[in-house]
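> Here is my input, please return the structure:
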Amino acid sequence: MESRPLRYFVAVAEELNFTRAAEKLGIAAPPLSRAIRKLEAELDVALFERTTHSVTLTPAGVVLLDQARIALEALEAAGQRARRAADPDPKLVLAVKADNAAGVLETILAAYAADPAAEPVAIRLCGREEHPRLLREGHADAALLYEPFDHTGLDTETIATEPRVVALSTAHPLARRAQATLADLEIPGFSAEHPTDLDRCLVDQSRRSNARDLPELLAHVEFGDLMTLLPTSIAARYPRPGIAYVPVVDASPAELVVAWPQQSRSLATAALVRAALSVVG
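Below is the predicted model of the structure:
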């Protein structure tokens, strides 16, 4: 299976419209339609249900979309890693979010430097939810990040857990409490009957705020627009006069992990993972 028909298929699957997909790809609609039909013939399955008014994915199409994205990301990552390997001064790229490594980054790097397989490290600072994409696309070799995130194509090991506190405006009635529960917080969309939805609801709330980073998110908190849960180590790094941090006794702990691409065979990356685990072990 070649990459071009897969790219065409993904474009149609995402747009569910051949004309818009063709415009997105910069080609005409008829050759795009022919390419999709050829792909269906090669696979001997129907990928789309077509009517005069709509285009929908078949069950086979849903599966292929998931797998095609992984395959295309792997191809892009292979090229990116090859370009990086040709660098006369190779480095291991570690993706982290600023002030988002539970205070263990320096200790991990010190332990890593002592490993014979260690390479010089380049820290790639990134925003919320960027780490998995950087790993899958070959722009980073490893990452330190908090759960939850999309694990597709990645391996992980937990290196730290810590309690979470709620960040809320000092004008909020709960700000004077010594502790709170999730029920007290009344997080939009969250129900105690479905505790695993907590982080999804928090991520949805954060996205609706359009905050680009933690300082912007905390500004919304300070204004009283929203509240959010944070690991205690991050809260300690961001004291603000207009924000109160209150322990939430029944919130699941924050989980910091080291992540790397499943297909990685890098001895340097393996050494970094060993260093991370030795620090917390």
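
> When you work out contacts or count neighbours from here on, use the C-alpha atoms and nothing else.
Will do.

> ok, residue 246 - contacts?
165-167, 174-175, 177-180 (Cα atoms under 8 Å, 6 or more residues apart in numbering).

> Apply the buried test to those and list what passes.
165-167, 174-175, 180 (16 or more other Cα atoms under 10 Å).

> what's next to stretch 131-143, contact-wise?
73-74, 76-78, 80-81, 92-96, 124, 145, 149-151, 153-154, 258-261, 269.

> Same question for stretch 224-234.
99-100, 102-103, 162-169, 171-172, 202, 220-221, 253-254.

> ok, 7 Å please
99-100, 102, 162-169, 202, 220-221, 254 (Cα atoms under 7 Å, 6 or more residues apart in numbering).

> From the contacts of residue 246, which land in helices?
Applying DSSP state H to these, no entry is found in helices.

> by contact count, what packs against whatever helix or strand residue 218 lives in?
With the criterion set as DSSP states H and E, the secondary-structure element containing residue 218 is helix 214-222. Packing partners of helix 214-222 (3 or more Cα pairs under 7 Å, 6 or more residues apart in numbering; DSSP states H and E): strand 164-169.

> Sequence B follows; please return its structure for comparison with A:
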Amino acid sequence: MDLRRLRYFVAVAEERHFTRAAERLHIAQPPLSQQIQALEAELGVALFERSRRHVTLTAAGERLLERARALLREAGAAAEEVRRIGRGELGELRIAFTSSLPFSELIPRLLYDYRRRYPDVRLELRDTGTQRQLDLLLAGRLDLGFVRTDDPQLPAGLAWTELHRDPLRLVIHEAHPLAGRSEVAIAELAEEAFVMFPEDSGTGLLRQFHALCRTAGFTPHIVQEAREVSTIIGLVAAGLGLSILPAPLACIGIARVRFLALTDAAAQSIVLLATRAGPLPAAVANFVEQAATGARLGAPPTTG
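Coordinates of the predicted model:
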């Protein structure tokens, strides 16, 4: 059955008058009568009893009126749902972030603001290393990825928006000879032992750490590995070695640990929001736009 004919039928059934129904529908009365006749012919049953003064529903018409109202409501709801999906107001987003980012001020705020603006978009969040995020994005199994890097370049097929830059800090036990300093150069750490992420963690921080040490002229001596940033800081507190981590992780606040500034200009971690390249679904585009605006308007200082 044609939805337009059902709308015409409901108007006549509710008005009980063809002329008033035609005025309500903003059409002429003869075409309305023709559409009702066509509907009756399609169904093979009379829907109205007509007289010169009255239009009343038959038993079949009464039943159709009930069903037609429900069908039109459902069709209207479906149309609005599709429009909302097209506007990015409804649906699901698969978002990943590196383990250090929830400790920053920026990412929790961006997620909170997005959920307030788009409450009907479901967020599927996962804690995943940078390299794994890039692989998932390229495979179409992830919509957005918050990644850390020292070089804002991504593989072909991906696009990115720079959100923020965090200074890296030397994480050190308070009893270490260097702990009384306000800042340290990475070159001064050539003989030190380190606690870092394992090679298979896929985190961009580990690659950047090696690059910084290589630039400073040494290969770091990693004595202990851990996958969680809180564990790394805890192992530093236990005196097992030093680490280099983004400044926001100082909020974890484990006793006997200090975060010292690094004098190396490259000792900063860039936070990118990565997506697949090309036209983006509306929900993804909305998220990127709001995140970029939120980072620009409310990001914490990028140095210091």
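
> TM-score of the superposition?
With the length set by TM-score structural alignment, normalised by the length of structure 1, the two chains reach a TM-score of 0.55; 184 aligned residues with a Cα RMSD of 3.3 Å.

> coming back round to it: in the helix holding residue 218 of structure 1, which residues are buried?
For helix 214-222 of structure 1, burial by neighbour count (16+ other Cα under 10 Å) applies to 214, 217-222.

> okay, that helix sits on what stretch of structure 2?
Residues 229-237 of structure 2 are matched to helix 214-222 of structure 1 when aligned by TM-score structural alignment.

> quick one: residue 251 of structure 2 and residue 245 of structure 2, what's the gap?
12 Å (Cα to Cα, to the nearest Å).

> Could you do residue 254 of structure 2 as well?
Taking Cα to Cα, one finds residue 254 of structure 2 at 14 Å from residue 245 of structure 2.

> Among those two, which residue is more densely surrounded?
Legend: neighbour count by other Cα atoms under 10 Å for residue 254 of structure 2 and residue 245, higher for residue 245 (26 against 13).

> Check the secondary structure at the more buried one for me.
The three-state label given to residue 245 of structure 2 by DSSP: H, G, I helix; E, B strand; the rest coil is strand.

> With residue 161 of structure 1 instead?
Under three-state DSSP, residue 161 of structure 1 comes out as strand.

> where along the stretch 51-200 of structure 1 do the strands fall?
Along the stretch 51-200 of structure 1, counting by DSSP state E, counting those that start in this stretch, strands occupy 55-57, 92-96, 121-125, 142-146, 154-162, 164-169.

> any chance of those strands in JSON lines, with distance to residue 3 of structure 1 too?
Shown next, in JSON lines, are these (distance: least, Cα to Cα, whole Å):
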{"stretch": "strand 55-57", "distance to residue 3 of structure 1": "19"}
{"stretch": "strand 92-96", "distance to residue 3 of structure 1": "27"}
{"stretch": "strand 121-125", "distance to residue 3 of structure 1": "29"}
{"stretch": "strand 142-146", "distance to residue 3 of structure 1": "26"}
{"stretch": "strand 154-162", "distance to residue 3 of structure 1": "22"}
{"stretch": "strand 164-169", "distance to residue 3 of structure 1": "44"}
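
> so which of these comes closest to residue 276 of structure 1?
With respect to residue 276 of structure 1, and counting by Cα to Cα, the nearest of the strands of the stretch 51-200 of structure 1 is strand 154-162 at 6.6 Å.

> and the closest one, what other elements does it pack with?
So strand 154-162 of structure 1, by 3+ Cα pairs under 7 Å, 6+ apart, packs with strand 254-261, helix 267-280.

> If we use 6 Å, what do you get?
Packed against strand 154-162 of structure 1, as judged by 3 or more Cα pairs under 6 Å, 6 or more residues apart in numbering; DSSP states H and E, are the following elements: strand 254-261.

> so how much does the strand it packs on differ from structure 2 once superposed?
Mean deviation of strand 254-261 of structure 1 relative to structure 2 after superposition (mean Cα distance after the TM-score superposition for structure 1): 1.2 Å.

> Give me the residues contacting that strand.
142-147, 154-162, 231 (Cα atoms under 6 Å, 6 or more residues apart in numbering).
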